[in-house]
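Novice: Provided below for reference: sequence and predicted model.
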Amino acid sequence: MILNVDLSGEVPIYQQLRDQIVEAIADGVLTEGSSLPATRTLAADFGINFHTVNKAYDLLRQQGLIRLNRKTGAVVTTTVAEPPFPSDWTARARTLLAEAVARGIPADEVLRTCQSVLDSFGSKQREDTP
């Protein structure tokens, strides 16, 4: 898994890390039981504070996407989405879709883009399947 961090970007670094790990899980690059780099290792690789990585990992833990253990570190886990995930997800999707509408993007283009993005997740898994 390759992570890219834009140190001068508008999106906070911890959020960039969290989002890229979520996308790697959705793409099948990270699967159940996959280990993530240690917080200090990842922080050193990017030249950032390890608390930033901790914050990203803690968000992922709270969202049920990883489990943290002193012996095994951060490991990807798959869990059934429980409240408040559905309402949180809907609120985030609503805001993103509102941005598209506010910028004048036609509804059919928004739907095509959403479908294209959904279709892209797991494409790596399909490519690896015989």
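Specialist: All right, it came through fine.
Novice: for the rest of this, base every contact and every neighbour count on C-alpha atoms.
Specialist: OK.
Novice: and the residue lying closest to residue 35 once chain neighbours are set aside, how far from residue 89?
Specialist: Nearest non-adjacent residue to residue 35, counting by Cα to Cα, 6 or more residues apart in numbering: residue 75, 4.5 Å away. Relative to residue 89, residue 75 is positioned 22 Å away (Cα to Cα, to the nearest Å).
Novice: those two: which is more packed in?
Specialist: Under the criterion of other Cα atoms under 10 Å, the comparison of residue 75 against residue 89 puts residue 75 first, with 20 against 11.
Novice: in three-state terms, label the more buried one for me.
Specialist: strand (DSSP: H, G, I helix; E, B strand; the rest coil).
Novice: buried set for stretch 9-17?
Specialist: For stretch 9-17, burial by neighbour count (16 or more other Cα atoms under 10 Å) applies to 13, 14, 15, 16, 17.
Novice: same check on stretch 114-121?
Specialist: So, applying 16+ other Cα under 10 Å, buried residues of stretch 114-121: residue 121.
Novice: can you check stretch 93-108 too?
Specialist: Buried residues in stretch 93-108, counted by 16+ other Cα under 10 Å: residue 97.
Novice: who's in contact with it?
Specialist: Stretch 93-108 has contacts (Cα atoms under 8 Å, 6 or more residues apart in numbering) with residue 110.
Novice: and the most centrally placed residue in the chain, how far from residue 30?
Specialist: By Cα atoms, centre = their mean, the chain has its centre lying nearest to residue 22, at 2.2 Å. Counting by Cα to Cα, the separation of residue 22 from residue 30 is 9 Å.
Novice: take a look at this one as well, against the first:
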Amino acid sequence: MFIEIEPHSAVPIYLQLANQIMEGVASGGLPPGSPLPSGRSFAADLGMNMHTVNKAYHYLEEKKMIEIIPKKGVFIHPEGIRRATEEEKNRIEQELRPILAEALCLQLEKEELQQMIEQTIRKIQGGSK
């Protein structure tokens, strides 16, 4: 798995890492049950603080994307790909709301937004950026 961190991005590093792992799951590159490196090992490979990796891992664990099994390791959750619960749907809708509001302020048309979404889904599923 290739991870690319942009240190000067407004997006926190732990979130960049978590988002890229989620993309790996969504693209099929990291199927359920796949092992991930230990926090210490991943941090060393990426040249970042171990606490940053641990923060990303705990964020993903809360979302049921990974499971951390003491003394065994970190794995993509068996239910990493699943149907969203109503609570998860509501959370995603709330997270999309400010993005859509900004898009409307920038006078993006509904068709443009739909095209952007479809293009992004194709990129994720194709594994390209």
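Specialist: Received the coordinates, thanks. Note that the structure is predicted; figures quoted are calculated from it, not measured.
Novice: TM between them?
Specialist: Remark: TM-score between the superposed chains equals 0.85 [TM-score structural alignment, normalised by the length of the second structure]; 124 aligned residues with a Cα RMSD of 1.7 Å.
Novice: using the three-state scheme, assign residue 92 of the first structure.
Specialist: helix.
Novice: alignment lookup: it to the second structure.
Specialist: Aligned against the second structure by TM-score structural alignment, residue 92 of the first structure finds its counterpart in residue 95.
Novice: what's the neighbour count on the closest residue to residue 85 of the first structure other than its chain neighbours?
Specialist: Spatial nearest neighbour of residue 85 of the first structure, excluding adjacent residues (Cα to Cα, 6+ apart): residue 63 at 7.4 Å. When neighbours are counted by other Cα under 10 Å, residue 63 of the first structure registers 16.
Novice: hang on, isn't the residue nearest to residue 35 of the first structure packed against residue 64?
Specialist: No: with contacts counted by Cα atoms under 8 Å, residue 75 of the first structure stays clear of residue 64, the gap being 10.8 Å.
Novice: okay, strands next: where are they in the second structure?
Specialist: For the second structure, the strands defined by DSSP state E occupy 35-36, 66-69, 73-76.
Novice: what range in the first structure does the first one sit on?
Specialist: In other words, strand 35-36 of the second structure. Using TM-score structural alignment, strand 35-36 of the second structure pairs with 35-36 in the first structure.
Novice: same check on the second one?
Specialist: Following TM-score structural alignment, the aligned partner range for strand 66-69 of the second structure in the first structure is 66-69.
Novice: contact partners of the matching stretch?
Specialist: Residues outside stretch 66-69 of the first structure that contact it (Cα under 8 Å, 6+ apart): 57, 60, 61, 73, 74, 75, 76, 77, 78.
Novice: and these, which two are furthest apart?
Specialist: Within these, two members stand farthest from each other by Cα to Cα: 73 and 78, at 16.0 Å.
Novice: please enumerate the helices of the first structure.
Specialist: Per DSSP state H, the first structure carries helices over the ranges 13-27, 39-46, 50-62, 85-102, 107-120, 123-128.
Novice: could those be laid out in JSON lines, adding distance to residue 1 of the first structure?
Specialist: Shown next, in JSON lines, are those (distance: least, Cα to Cα, whole Å):
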{"stretch": "helix 13-27", "distance to residue 1 of the first structure": "7"}
{"stretch": "helix 39-46", "distance to residue 1 of the first structure": "12"}
{"stretch": "helix 50-62", "distance to residue 1 of the first structure": "15"}
{"stretch": "helix 85-102", "distance to residue 1 of the first structure": "25"}
{"stretch": "helix 107-120", "distance to residue 1 of the first structure": "17"}
{"stretch": "helix 123-128", "distance to residue 1 of the first structure": "12"}
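Novice: so which of these is nearest residue 4 of the first structure?
Specialist: Of all the helices of the first structure, it is helix 13-27 that lies closest to residue 4 of the first structure, at 8.0 Å by Cα to Cα.
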